[in-house]
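Q: The sequence isn't on hand, but the structure is:
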């Protein structure tokens, strides 16, 4: 007995998954202020990364953590939505889940800071 996947199989599933991803990005943009702020940060800092360096590895070090911030923010928003779907009642486990999602965003921002400092500081220090 085989179970059918809700979004089908094969190439059709890829297209449906892509549509779900676009729906998620659209929702995050329309309803999540933090996502919009972090997207704006990326829209400023990614071009800045190309201005700071042309070395491929340094570009990766500057850009990938910024994109990861958007990933982690989407996951954090998903956690919050799932918790709110279960109940809007204040509960210690709900707070824990939401706080851990927030902590993940915070650590991602620290990673961005460390990566950017690692690339920028050597530009100002002569050996």
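A: Yep, it's here. The shown structure was predicted, so the numbers you read here are calculated from the model rather than taken from an experiment. Numbers count the residues shown, from 1 in each chain.
Q: can we go C-alpha only for contacts and neighbour counts from here?
A: Fine.
Q: what about the strands in this structure?
A: With DSSP state E, there are no strands along the chain.
Q: measure residue 63 to residue 30 for me?
A: 24 Å (CA to CA, to the nearest Å).
Q: try it against this one:
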């Protein structure tokens, strides 16, 4: 609930999840493929929540500019990017296998 209220990225990814999860369920692919498609989207949401938690802790304890604070935030953002990349690769690969 807190992520939805305060995090734009989480809201955007949640909207995508609301669209893509039903699409995954309806696609004419195997159960394993459906689980991979859905799991990749859920993973993005999990990593986004963890990134938001890291940012909240850093902001709470770090009023001043500190290299470790920036590093923590950058690594959290990189984790989100990796999760999004994995989701994209998963979706493209499965859709290509199913329809090409």
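A: Great, that's in hand. As the structure is a computational prediction, the values presented were derived from the model and not from experiment.
Q: And the TM-score between these chains?
A: For this chain pair, the superposition-based TM-score is 0.94 by TM-score structural alignment, normalised by the length of the second structure; 100 aligned residues with a CA RMSD of 1.1 Å.
Q: on that earlier part again, mind checking which of residue 63 and residue 30 of the first structure has more residues around it?
A: For residue 63 of the first structure versus residue 30, neighbours defined as other CA atoms under 10 Å are more numerous around residue 63 (21 against 11).
Q: In the second structure, what sits opposite that one in the alignment?
A: In the second structure, the residue matched to residue 63 of the first structure (TM-score structural alignment) is residue 38.
Q: Name the nearest residue to its match, ignoring sequence neighbours.
A: residue 21 (5.7 Å; CA to CA, 6 or more residues apart in numbering).
Q: Which residues are in contact with that neighbour?
A: Residue 21 of the second structure makes contact with 37-38, 41, according to CA atoms under 8 Å, 6 or more residues apart in numbering.
Q: Repeat that for residue 80 of the first structure.
A: By CA under 8 Å, 6+ apart, the residues touching residue 80 of the first structure are 97-98.
Q: that older thread, return the subset of the contacts of residue 21 of the second structure lying in helices.
A: Using DSSP state H, 37-38, 41 are the members of the contacts of residue 21 of the second structure that sit in helices.
Q: for the first structure, longest helix please?
A: The first structure, longest helix under DSSP H: helix 92-124.
Q: What residues of it count as buried?
A: 94, 97-98, 101-102, 104-105, 108-109, 111-112, 115-116, 119-120 (16 or more other CA atoms under 10 Å).
Q: same thing with stretch 11-30 of the first structure?
A: Within stretch 11-30 of the first structure, the residues that count as buried by 16+ other CA under 10 Å are residue 28.
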